[in-house]
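[1] Quick one, structure for this:
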Amino acid sequence: MVTAALCLSIALMPMAVDAIPYTLDPEHLSVLRETLDEVGEFQQPYPALVDVTNPEDGTVDAAVDVSAGQLDDGTPVIVIEDDGAEDIARFLVLETEWQGLPAGTLLHGAGPNMAVVTHADDDASGLRAQGMLGFLDLLMAAPTLLDLDPTALALQLALKEVTGRVADDLPEFLDAFTASTAGEPVDETTLKRWQGRLPDTLLALWQRDGLARYLEDRLMLVNPDRYDAMLPPLLAGSALEGVDTFHVYGVTAFGQLFVCGENTAVEIVIDPYSGQVGMNPSMLAATDAEERSARLRFLLTMLEVKHLDLTDEHGHSVYATTRDRVGALARDEVYAPGPAGLVDGWESNLIRQNMFTSLEPMRTSSGRPEAP
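    All right, here's what the predicted structure looks like:
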């Protein structure tokens, strides 16, 4: 694995005169740089095609390790190490023009000898890059609370790597995961209606705490019935549409929706204000009720207050400053963007608003909301 600010001395191999370099577009190059600036070196799991020339052969679990580096002449590069095949391949992404190659150009090689990755049909490194770079779409779709909190990305990666190792002990989980504010009791009729459709872990919390708030009131559990009408516009055109029957089971203090499928993922986060749907596609495979319940326990165990908050320019908690300014949240309330929406300085102008009023545009929209 590589470390930040790795200094590389490379020898560039000759490229055919008519070859077309493989380059990342500015948007993908930007998201790589921004993620490195925010969280440092990171790992991103992704489903790697067994054969990039034949997608029907399916995928295998793979991951890339991404870090910052520079060439010995000071040219900044992004280092990507991919384990999507039997061997680990190293790619470099030029962040600026170098030796006549544009920013975004991919280099590939072992040791000091590196070659420009090209679009040529016989360039094996180009075929591998084509399959690997799908991780960028996952990176861009990762749920960031109001698109500002990079810890949500770290949480998603942790889920990918550790899911399945969480203790299968519901009583132990319930002892550790306690409500910060008690909620409205859930009656037996509601519990029975959702049995077998929602994870048992969630129903156990309902039965014990009602629709309570957790993590210093940053996350509240909700009755999915009241939110089901809002989901179709948010899912329209996303990778989730038509995959499963999905339900909202939690809402953050800022209005992000925690969503689970009846047969698939429990780790989906939707930001209704930007229209972002964050999830790991590898978790959309059908799973049994026991696994979904264990995965929800792990998700809730891993969540921390900082994952559900963000800081202003002075390093202060936006949740705390907003609560002090407009008051604590009542039932069904969230801190929502004001009438101006997500413009510069929005975090200082959040208002306390009923969740359903806040999402009224999503009730009537025929498609996903436009990102600001």
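[2] Going by C-alpha atoms from here, please, whenever you check contacts or count neighbours.
    Noted.
[3] Which strands and helices lie in contact with the lengthiest strand in the chain?
    In the chain, ranked by residue count with DSSP state E as the criterion, the top strand is strand 59-71. Packing partners of strand 59-71 (3 or more C-alpha pairs under 8 Å, 6 or more residues apart in numbering; DSSP states H and E): strand 6-8, helix 26-39, strand 42-49, strand 76-82.
[4] I'd like the distance from the shortest one to the chain centre, please.
    Distance of strand 6-8 from the chain centroid (C-alpha atoms, centre = their mean, to the nearest Å) equals 29 Å.
[5] Can you list the neighbours in contact with the next helix or strand after it?
    Next along the chain after strand 6-8, taking DSSP states H and E as the criterion, comes strand 11-12. Residues outside strand 11-12 that contact it (C-alpha atoms under 8 Å, 6 or more residues apart in numbering): 112-116.
[6] Who wins on neighbours among these?
    Counting neighbours by other C-alpha atoms under 10 Å, Val116 comes out on top of the contacts of strand 11-12 with 26 neighbours.
[7] Roughly how far does that residue sit from Thr59?
    Distance of Val116 to Thr59, computed by C-alpha to C-alpha, to the nearest Å: 26 Å.
[8] Next, the structure of the following sequence, for comparison with the previous one:
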Amino acid sequence: MSFKFQWSAKMQQGFDEFENTMGVHRGFLIVSSTPVPVEVLEQYNGVLPENLLAYWERHGWCGYDNGMFWTVNPNDYTEIIERLSAISQLDDPSENFVIARGAFGDLEIWNRKRGNVMYYSPVIGLLYQWDIDVKQEKTEAELESAMASFFWRASSSDQDQEDEYEEPLFERALDKLGPLAENEMYAFVPATCLGGKWLLENLQKVDITTHIEMLMDLEEPRINIMRRVG
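    So this is what the prediction gives:
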């Protein structure tokens, strides 16, 4: 099968490591795979790295490791990105894109000029962003390399959430509530910002974008600017 978008040797290595980390080679099935429409591939041609478009073209948007980690359509998160961009140093929402998310709604955000520089945790309403003096603008080749490195380093365990007793929740939520659909996340209800407890019995499956937007309405997102130490 021929593909329009090509990925680099480094991306192939990164993706192989990604699938190994996500358990694909150990029999952990991909829980969901949605083909990416041609018009979306064209929309992001020249905007996002070709390595990512090549992944989309070959694999679609997928859920991995029983639904712990998902690659996503950035178009589903445009309203969320507008609100997060407004509080960041990278305030042009047309250059920021959600490219992946976790089972509890954490968002991986890619900047068109600087790469993977932001991460949003809706449970605590905090946007983590590398300072622009630390993560400076990159060349096209550097961005392609950074995308390969993103897949190489991706870890589903980073997307787990701990309860009040510092015990991981994902496997227990999966057993109790069942697997997530591509548009769902596990969420605390009532929300923790309203005094809800970080407990398994408070988790529900909810629509991810609707819930994150609701949390933003309840509590304005805050930002943590990260700077290199030393």
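[9] TM-score for these two?
    Overlay of the two chains. TM-score (TM-score structural alignment, normalised by the length of the second structure): 0.76; 204 aligned residues with a C-alpha RMSD of 2.9 Å.
[10] Can you lay out the helices and strands packed on strand 59-71 of the first structure as JSON lines showing mean neighbour count and distance to Arg226 of the first structure?
    As requested, those are exported to JSON lines (neighbours: other C-alpha atoms under 10 Å; distance: least, C-alpha to C-alpha, whole Å):
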{"stretch": "strand 6-8", "mean neighbour count": "17", "distance to Arg226 of the first structure": "51"}
{"stretch": "helix 26-39", "mean neighbour count": "15", "distance to Arg226 of the first structure": "35"}
{"stretch": "strand 42-49", "mean neighbour count": "21", "distance to Arg226 of the first structure": "34"}
{"stretch": "strand 76-82", "mean neighbour count": "24", "distance to Arg226 of the first structure": "43"}
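[11] Can I get these in CSV including distance to Val162 of the first structure?
    Shown next, in CSV, are these (distance: least, C-alpha to C-alpha, whole Å):
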stretch, distance to Val162 of the first structure
strand 6-8, 28
helix 26-39, 19
strand 42-49, 12
strand 76-82, 20
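[12] quick one, which of the ones you listed is nearest to Leu198 of the first structure?
    strand 42-49 (26.3 Å; C-alpha to C-alpha).
[13] which bit of the second structure covers that closest one?
    Residues of the second structure matching strand 42-49 of the first structure are absent, with TM-score structural alignment as the criterion.
[14] next one: that strand to chain centre, how far?
    13 Å.
[15] what's the answer for stretch 123-137 of the second structure, then?
    14 Å.
[16] For that stretch, buried residues please.
    123, 125-131, 135 (16 or more other C-alpha atoms under 10 Å).
[17] what's the mean deviation for whichever strand or helix holds Glu172 of the first structure versus the second structure?
    If you go by DSSP H and E, Glu172 of the first structure is part of helix 170-176. Compared with the second structure after fitting, helix 170-176 of the first structure deviates on average by 2.8 Å (mean C-alpha distance after the TM-score superposition for the first structure).
[18] Give me the distance between that helix and the centre of its chain.
    On C-alpha atoms, centre = their mean, the centre of helix 170-176 of the first structure falls 26 Å from that of its chain.
[19] ditto for stretch 39-49 of the first structure
    The answer for stretch 39-49 of the first structure is 11 Å, by C-alpha atoms, centre = their mean.
[20] same thing with stretch 138-150 of the second structure?
    With C-alpha atoms, centre = their mean, you get 17 Å for stretch 138-150 of the second structure.
[21] Output the residue interval of the first structure matched by it.
    The aligned range for stretch 138-150 of the second structure is 287-299, by TM-score structural alignment.
[22] hang on, the earlier thing: and the contacts of the helix holding Glu172 of the first structure?
    201, 205, 297, 301.
[23] for those, which one is nearest Leu6 of the first structure?
    Of the contacts of helix 170-176 of the first structure, the one sitting nearest to Leu6 of the first structure (C-alpha to C-alpha) turns out to be Thr301, at 34.7 Å.
[24] ok, the closest one to Glu184 of the first structure distance?
    22 Å.
[25] Could you do Gly126 of the first structure as well?
    56 Å.
[26] Between these two, point out the one with more neighbours.
    Gly126 (21 against 13).
[27] Please pull up the equivalent of the more buried one in the second structure.
    Aligned partner of Gly126 of the first structure by TM-score structural alignment: none.
[28] And Gly126 of the first structure, how close does it get to Gly196 of the first structure?
    For Gly126 of the first structure, the distance to Gly196 of the first structure - C-alpha to C-alpha - is 46 Å.
[29] repeat for Pro369 of the first structure
    Taking C-alpha to C-alpha, one finds Pro369 of the first structure at 31 Å from Gly196 of the first structure.
[30] between these two, who's got more neighbours?
    With neighbours defined as other C-alpha under 10 Å, Pro369 of the first structure and Gly196 compare such that Pro369 has more, 17 against 13.
[31] In contact with the spatially closest residue to the more buried one that is not a sequence neighbour, which residues?
    Excluding its sequence neighbours, the residue lying closest to Pro369 of the first structure (C-alpha to C-alpha, 6 or more residues apart in numbering) is Gly275, at 5.5 Å. Gly275 of the first structure makes contacts with 234, 368-371, as judged by C-alpha under 8 Å, 6+ apart.
[32] Show me the subset of those that the second structure keeps too.
    Among the contacts of Gly275 of the first structure, the ones still in contact in the second structure (both residues aligned by TM-score structural alignment, their matches' C-alpha atoms under 8 Å) are 368-370.
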